[in-house]
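1. Below: sequence and its predicted model.
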Amino acid sequence: MKKQILLLAIFTSAVLSAQLYSPNGAPATSNSSTGNVGIGTSAPNSKLHVQGDINSTGSGILNIAFNATDKTNEISNYGLSLLGIYPIGSSGNYGPGVSLSGYFGLSLNTVSTERVRIDDSGNVGIGTSTPQYKLDVNGKSSFADNMRVNAKIEAKEIKVTLTPTADFVFEEDYALAKLEDVEKHIKEKKHLPEIASAKQMEKEGVNVGEFQIKLLQKIEELTLYTIEQNKLIKEQQKRIEALENQNRTK
């Protein structure tokens, strides 16, 4: 009878749970009634429940670490405070890292430094962890192709690299239009020569770089007109003074 009771106890223990011990005494438990497996815990509440860090070393093996702070709150928010994925190569360098934070956004990390963040409002930050706009870049950006913005652009400084500039206006062989011809063009076309009309700008838009060069060209032409007018004014002043001197001597 005692033998039967002992066998029954052993069988029941095996059915309810099986427990293994590592050399340092940390248990690894399998609960047959739920199918849950626990490492570092005797009461696993998930199919695989690990109490502690998981670390695998070797070339090409993933190293996954979980933040142990406030697990209850993290699980209830359907997120993890930190999930780092680091491919470990023979060089010993760290690869990309991924940080998930449930409802609070997503961030991408390399070498333990955050590089990109998407916050809970959908703003994307590059080089900043607090993006204030749909795309917030803290640092220099380079575009090898066209960029289209269907809204306003706000900047402290815009640098446009374009050649040639408008200094050709000051060349000796530049044919400066007569003011009479400019006046005639303005009366007929309602805009300056070589400058697009308002209707054309509304339809096709404005190339900022080319438009700035054209405006500079007109300013330089206006400067040449002003220089010529100044010469005429001085010549007229000399004639007026000569006539005044003649009248005084009479």
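-> Alright, I've got the coordinates.
2. C-alpha only now, for contacts and for neighbours.
-> OK.
3. Quick one: the strands in this protein, in order.
-> Assignment of strands within the chain using DSSP state E yields the ranges 17-21, 27-31, 36-39, 48-50, 64-66, 83-85, 96-100, 106-110, 113-118, 124-126, 135-137.
4. CSV for the ones you listed, including mean neighbour count and distance to Ile75?
-> Shown next, in CSV, are those (neighbours: other CA atoms under 10 Å; distance: least, CA to CA, whole Å):
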stretch, mean neighbour count, distance to Ile75
strand 17-21, 14, 25
strand 27-31, 21, 22
strand 36-39, 21, 17
strand 48-50, 16, 13
strand 64-66, 16, 12
strand 83-85, 19, 13
strand 96-100, 18, 12
strand 106-110, 18, 16
strand 113-118, 18, 20
strand 124-126, 22, 25
strand 135-137, 16, 29
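5. now those as JSON lines including distance to Thr163?
-> Output for those, formatted as JSON lines (distance: least, CA to CA, whole Å):
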{"stretch": "strand 17-21", "distance to Thr163": "76"}
{"stretch": "strand 27-31", "distance to Thr163": "72"}
{"stretch": "strand 36-39", "distance to Thr163": "68"}
{"stretch": "strand 48-50", "distance to Thr163": "64"}
{"stretch": "strand 64-66", "distance to Thr163": "53"}
{"stretch": "strand 83-85", "distance to Thr163": "48"}
{"stretch": "strand 96-100", "distance to Thr163": "42"}
{"stretch": "strand 106-110", "distance to Thr163": "40"}
{"stretch": "strand 113-118", "distance to Thr163": "36"}
{"stretch": "strand 124-126", "distance to Thr163": "32"}
{"stretch": "strand 135-137", "distance to Thr163": "28"}
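6. dropping in the other structure now:
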Amino acid sequence: AETGSDRLHIGQGSLIYGEIDNDMVRINGDFEVNNSSTFKVYKSTGRVGIGTAPTYKLDVAGDRIRLVNGTEWIAMRTDGGTGYLDLSFGAGSLVIQGSTTNENVIINPSMNKVGIRTWTPQYELDVNGSIRAIGSVYYGGSTTSANGTAYTKPDYVFGNEYSVMKINEVEDYLHLENHLPWVTSAEKEKRENGDATDMTRMAFETLETVENLQMQIIELNKKVTELSELIKTQETEIKVLKQIHE
């Protein structure tokens, strides 16, 4: 100890140095608690180990690291050999942010919503950007869409109870409504979803449209076949009449 001061030196070269008046202790070397791996700080590598000799800057042997503030916490854990990021909030969200505020992933537990490149997700998954799927995209599991309407493949178009519109009826409808009869109008889409488009509904409406067109083509083909047979019959009759007059 320094005479007449609050300084303490232990070991050659002040291996342990303390300033009592400043509540400060400095250890100029590796530091261990209980002469084991309970807690270690390595001066040469700048590594800290809790429960283990550190391999990384902070190395913890245990099932959980937790930051707590009252009843709220953020924890990283490996319970049962499975990795978790365990979150608890009062009214907060988990945010992973890049170099700008537009590069973010936000998870809002209280609203069960996830946003990518948006801070205010309006749907369970809200993405401000493009989406790509290498595999298939499935609709179903739950029988309703976001607006509460259930969709099924429109095979009913081929049923006996379904009335397929005739081509002239479709033409009249287009002149009156300015959209196909099987597809939601732009005005209704805007009213229900703002600037968004319900792609699930559009997919099923498009399929119903295609099926209706196919049924119309089948009917037209029947008429073409009938007319072809009629033309053949008339050609035969004309040929016979020509032979009679000759």
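-> Good, I have the coordinates. Being a predicted model, the structure only gives us computed values, none of them experimental.
7. one step back: compare the strands of structure 1 and give me the one nearest Glu221 of structure 1.
-> strand 135-137 (40.4 Å; CA to CA).
8. Which strands or helices does the closest one pack on?
-> Here strand 135-137 of structure 1 touches strand 124-126, going by 3 or more CA pairs under 8 Å, 6 or more residues apart in numbering; DSSP states H and E.
9. For the strand it packs on, name the packing helices and strands.
-> strand 113-118, strand 135-137.
10. Tabulate these (JSON lines), appending distance to Thr72 of structure 1.
-> Listed next are those as JSON lines, based on distance: least, CA to CA, whole Å:
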{"stretch": "strand 113-118", "distance to Thr72 of structure 1": "24"}
{"stretch": "strand 135-137", "distance to Thr72 of structure 1": "33"}
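11. Quick one: map Gly159 of structure 2 onto structure 1.
-> Under the alignment defined by TM-score structural alignment, Gly159 of structure 2 corresponds to Glu171 in structure 1.
12. Give me the neighbour count for its match.
-> Residues near Glu171 of structure 1, counting by other CA atoms under 10 Å, number 8.
13. Next, work out how far apart it and Glu220 of structure 1 are.
-> From Glu171 of structure 1 across to Glu220 of structure 1, the span is 11 Å (CA to CA, to the nearest Å).
14. so which of the strands of structure 1 comes closest to Val182 of structure 1?
-> Of all the strands of structure 1, it is strand 135-137 that lies closest to Val182 of structure 1, at 45.9 Å by CA to CA.
15. Distance from the closest one to the middle of the chain?
-> A distance of 4 Å separates the centroid of the chain from that of strand 135-137 of structure 1, by CA atoms, centre = their mean, to the nearest Å.
16. With stretch 179-191 of structure 2 instead?
-> Counting by CA atoms, centre = their mean, stretch 179-191 of structure 2 is centred 26 Å from the centre of its parent chain.
17. Identify the residues contacting that stretch?
-> 170, 173-174, 196-198, 202, 205-206, 208-209 (CA atoms under 8 Å, 6 or more residues apart in numbering).
18. thinking Tyr133 of structure 1 is in contact with Asn123, fair?
-> Yes. Look at Tyr133 of structure 1 against Asn123 with CA atoms under 8 Å: they come within range, at 5.5 Å.
19. who has more neighbours, these two?
-> Neighbours around Tyr133 of structure 1 and Asn123, counted as other CA under 10 Å, are more numerous at Asn123. The numbers are 16 against 12.
20. Apart from its chain neighbours, what residue comes closest to the more buried one?
-> Lys134 (4.2 Å; CA to CA, 6 or more residues apart in numbering).
21. quick one: the helices in structure 1?
-> In structure 1, the segments counted as helices under DSSP state H are 2-16, 71-76, 179-189, 198-204, 208-249.
22. quick one: the residue nearest the centre of structure 2 from Met202 of structure 2, how far?
-> Closest residue to the average C-alpha location of structure 2: Leu125 at 4.5 Å, with CA atoms, centre = their mean. Taking CA to CA as the measure, Leu125 of structure 2 falls 19 Å from Met202 of structure 2.
23. do Glu235 of structure 2 as well
-> Separation of Glu235 of structure 2 from Met202 of structure 2 (CA to CA): 48 Å.
24. before we move on, what about Asp172 of structure 2?
-> 22 Å.
25. swap in Ile217 of structure 2?
-> Distance from Ile217 of structure 2 to Met202 of structure 2, by CA to CA: 22 Å.
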